[in-house]
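Undergrad: this one's sequence-less:
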């Protein structure tokens, strides 16, 4: 019996790697003879580096960078053993989790630290980059990131603008003449699992600004700033990025990566599965157990679990989901190929209690799932 464990993280509680360990314990309690293949998954946010490093091999390094409010911090990223590849989570330097609720303000936050991580990897000889852009605290269109690599951004009087969402309102000129020449020698692949355009009602500011601390008035200004950025990019760089799906990801960092680094925006699950050889690793499996903190109607739209279900369906492997909570519309996944879904909550409890007990709750649920599956398999 071969069982693949391929979950996303339970955000705020356990990494995808820790989820694998907890589910694996439950499977072994049900049947110690089961062969387990653990494949931690990620969608570009927290856990992306770990998920790729598990398969690529390599190690993490630490760089001193600026956080979203230009304070000095230390951030990690991954260096793979092959192909001079760096795996970077922008959230490590420019993420919302680095700020308190009171500090959230996308008019003031920057992606400068993300650019510093890229520069550090260039200094170490990397020329292939995989960048996850989930969990951002920013709305600067990537100008901070580009400035850390040598790009210049000026206002109408020829003065350097602030490298944040507010600074974009004054943008009048872009100069890439001093951009690090090693950028042109490099390849940038970007985990991008949203299709938001840069500005407008489905753009970065209107869709994601509020969770980053913006009120209605601020959202309107941020949207105007991103529109301004797209106009200057088109005029000065002769590139049209505003309507590219994913340009609005991470507060417009998607657009900035396109415009300043000639990056390619790709579905994160596609990058991950290709890189780790997912379809090959699940061959011969009798069952795949996946999961995330919450499964609902959004799970099917380009997320990790939908990619897993699709890959499993090709090989006729049943898929069971284990999650913290089950929301409306999860039944839509059954028509996609999901066989069943189970919540780990086994009694009335608060969110705080469930997060503290997530590991053991995962283990007990996995034990129940595996026992049921084995009973079904043993039937004539």
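TA: Great, that's in hand. All values reported here derive from a predicted model rather than from experimental measurement. Numbering: from 1, shown residues only.
Undergrad: alpha carbons only for contacts and neighbour counts from here, please
TA: Fine.
Undergrad: Tell me where the protein has strands.
TA: 2-5, 35-38, 58-66, 72-80, 85-89, 128-132, 152-154, 173-175, 187-191, 264-266, 287-295, 319-326, 340-343 (DSSP state E).
Undergrad: my guess is residue 8 contacts residue 14, does it?
TA: No. If you go by C-alpha atoms under 8 Å, residue 8 and residue 14 don't touch, sitting 9.4 Å apart.
Undergrad: Which one's more surrounded, these two?
TA: When neighbours are counted by other C-alpha atoms under 10 Å, residue 8 and residue 14 differ, and residue 8 comes out ahead with 29 against 20.
Undergrad: Contact partners for that one?
TA: Residue 8 makes contact with 15-16, 19, 40-43, 290-292, 304-305 under the criterion C-alpha atoms under 8 Å, 6 or more residues apart in numbering.
Undergrad: Highest mean neighbour count out of the strands of the chain?
TA: Sort the strands of the chain by mean neighbour count, taking mean count of other C-alpha atoms under 10 Å, and strand 85-89 sits at the top with a mean of 27.
Undergrad: dump the residue contacts of the residue nearest to residue 120 when sequence neighbours are not counted.
TA: Distance criterion C-alpha to C-alpha, 6 or more residues apart in numbering; nearest residue to residue 120, sequence neighbours excluded, is residue 63 at 7.0 Å. Counting by C-alpha under 8 Å, 6+ apart, residue 63 makes contact with 74-76, 117, 120.
Undergrad: Output those residues in TSV, with distance to residue 164 appended to each entry.
TA: Shown next, in TSV, are these (distance: C-alpha to C-alpha, whole Å):
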residue	distance to residue 164
74	20
75	20
76	22
117	18
120	21
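Undergrad: got another, please set it beside the one above:
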């Protein structure tokens, strides 16, 4: 029997690799002679670089950059394909996990991601792949552009401080010193988010609350990014307000789509291609996938759905099982093609305990599933 284990991370609880190992630990005692392929994945968020490096050889570089709260953080990037391609992720420099529990999307900055991007350019790569996801920021990528040479001014020609809230006062963007290599280097943005820059489905309204924004803060950020999008249009002629994917990573997607030659692609599809998932999943009998939550957002291009479709394309009879800390919209999940979905959270426990004990609970749930499957194979 061939078993594929290909989860995403369980945010704030386990990396994708840790989740894969936890599922394996539950299945191995019940099916000791099965062939296992552990292929942890990420759709652009935290762990995206590590996911690719699990199967693709590369070199890691670490740098000190500015974190989302303007503190110094250590962030890494990887270079693959004989130095031609750099892999980065916004979460490494501007991620929620770097906030130490203090979330403030009004002032959080993407400046560090811009610094990381500059370091990649300094390495002389031909292609930069940037994973968009897991950011603590809602500054529309303004901080990123500032790190790369852009200047932001208010109507009194004072330079704006870092942070999305200050974009309400933005009057002019000076891109004369913006790093010219951004126009000659291929840039691919990997994301699972199709949200536009602004609007009811945009960066501020949909993702602001997840980053700590109160209802009033969401309104302020929406006004700030609306003004930012208007100034961007006046500066370079690009209208990113309703562009799908422009709202990714608090609007970083929009900034790069407007001021560079960047293109947007599905993060999970890119990860699947780079890790050769389809080839490894040929003739698979069971697929175990999942992430922190399986719900109505899964159908929008999250990792579990991408994995399901990729594996079914080469193994149409494969049994597909989803695992998550939280499971909602079960009927929708079955319509997507899952054969079964399971929550690994036992009973009524608080979130802190659930996150802390996630690996143990995931292993236990996987073991219970394996016991059940043993009756039918």
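TA: All right, it came through fine. Note that the structure is predicted; figures quoted are calculated from it, not measured.
Undergrad: Give me the TM-score for these two chains.
TA: Their TM-score after superposition, calculated using TM-score structural alignment, normalised by the length of structure 2, is reported as 0.93; 375 aligned residues with a C-alpha RMSD of 2.0 Å.
Undergrad: In JSON lines: the strands of structure 1, plus distance to residue 354 of structure 1.
TA: Output for those, formatted as JSON lines (distance: least, C-alpha to C-alpha, whole Å):
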{"stretch": "strand 2-5", "distance to residue 354 of structure 1": "21"}
{"stretch": "strand 35-38", "distance to residue 354 of structure 1": "23"}
{"stretch": "strand 58-66", "distance to residue 354 of structure 1": "30"}
{"stretch": "strand 72-80", "distance to residue 354 of structure 1": "29"}
{"stretch": "strand 85-89", "distance to residue 354 of structure 1": "27"}
{"stretch": "strand 128-132", "distance to residue 354 of structure 1": "28"}
{"stretch": "strand 152-154", "distance to residue 354 of structure 1": "47"}
{"stretch": "strand 173-175", "distance to residue 354 of structure 1": "49"}
{"stretch": "strand 187-191", "distance to residue 354 of structure 1": "30"}
{"stretch": "strand 264-266", "distance to residue 354 of structure 1": "34"}
{"stretch": "strand 287-295", "distance to residue 354 of structure 1": "11"}
{"stretch": "strand 319-326", "distance to residue 354 of structure 1": "8"}
{"stretch": "strand 340-343", "distance to residue 354 of structure 1": "11"}
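Undergrad: Nearest to residue 232 of structure 1 among the ones you listed would be which one?
TA: Checking the strands of structure 1 against residue 232 of structure 1 by C-alpha to C-alpha gives strand 173-175 as the closest, at 6.5 Å.
Undergrad: Outside of that closest one itself, list whatever touches it.
TA: The contact list for strand 173-175 of structure 1, computed with C-alpha under 8 Å, 6+ apart, reads 151-156, 232-233, 236-237.
Undergrad: how about it, which residues of structure 2 does it hit?
TA: Mapping strand 173-175 of structure 1 onto structure 2 (TM-score structural alignment) gives residues 172-174.
Undergrad: Mean distance of that stretch to its aligned residues in structure 1, please.
TA: Comparison of stretch 172-174 of structure 2 with structure 1 after fitting gives an average deviation of 2.0 Å (mean C-alpha distance after the TM-score superposition for structure 1).
Undergrad: which residues does residue 198 of structure 2 contact?
TA: So residue 198 of structure 2 contacts 204-205, 222, 225-226, 241-242, 247 (C-alpha under 8 Å, 6+ apart).
Undergrad: try 10 Å
TA: 140, 204-206, 221-226, 228-229, 240-243, 246-247, 251, 254 (C-alpha atoms under 10 Å, 6 or more residues apart in numbering).
Undergrad: before we move on, what about residue 228 of structure 2?
TA: So residue 228 of structure 2 contacts 139-140, 142, 164, 166-173, 197-198, 222, 234, 240-241, 255 (C-alpha under 10 Å, 6+ apart).
Undergrad: Then residue 10 of structure 2?
TA: Neighbour list for residue 10 of structure 2: 16, 18-19, 290-293, 323-325, 355, 358-359 [criterion: C-alpha under 10 Å, 6+ apart].
Undergrad: Pull the most distant pair out of those residues.
TA: 18 and 293 (16.1 Å).
Undergrad: Double-check residue 71 of structure 2 against residue 99; I have them as touching.
TA: Yes. Residue 71 of structure 2 is within contact range of residue 99, at 9.3 Å (criterion: C-alpha atoms under 10 Å).
Undergrad: Show me which of the two is the more surrounded one.
TA: With neighbours defined as other C-alpha under 10 Å, residue 71 of structure 2 and residue 99 compare such that residue 99 has more, 17 against 12.
Undergrad: Going by residue numbers, what spans are helices in the stretch 201-350 of structure 1?
TA: Secondary structure of the stretch 201-350 of structure 1 by DSSP state H, counting those that start in this stretch: the helices cover 204-208, 216-237, 249-261, 268-276, 278-281, 304-314.
Undergrad: quick one, which of these is nearest to residue 124 of structure 1?
TA: With distances scored as C-alpha to C-alpha, the stretch of the helices of the stretch 201-350 of structure 1 nearest to residue 124 of structure 1 is helix 249-261 (18.2 Å).
Undergrad: Which positions within stretch 93-106 of structure 1 qualify as buried?
TA: 93-99, 103-106 (16 or more other C-alpha atoms under 10 Å).
Undergrad: wait, I meant stretch 259-274 of structure 1
TA: 259-273.
Undergrad: Over to stretch 207-219 of structure 1?
TA: For stretch 207-219 of structure 1, burial by neighbour count (16+ other C-alpha under 10 Å) applies to 207-210, 212-214, 218-219.
Undergrad: Since that was my last question, I'll sign off now.
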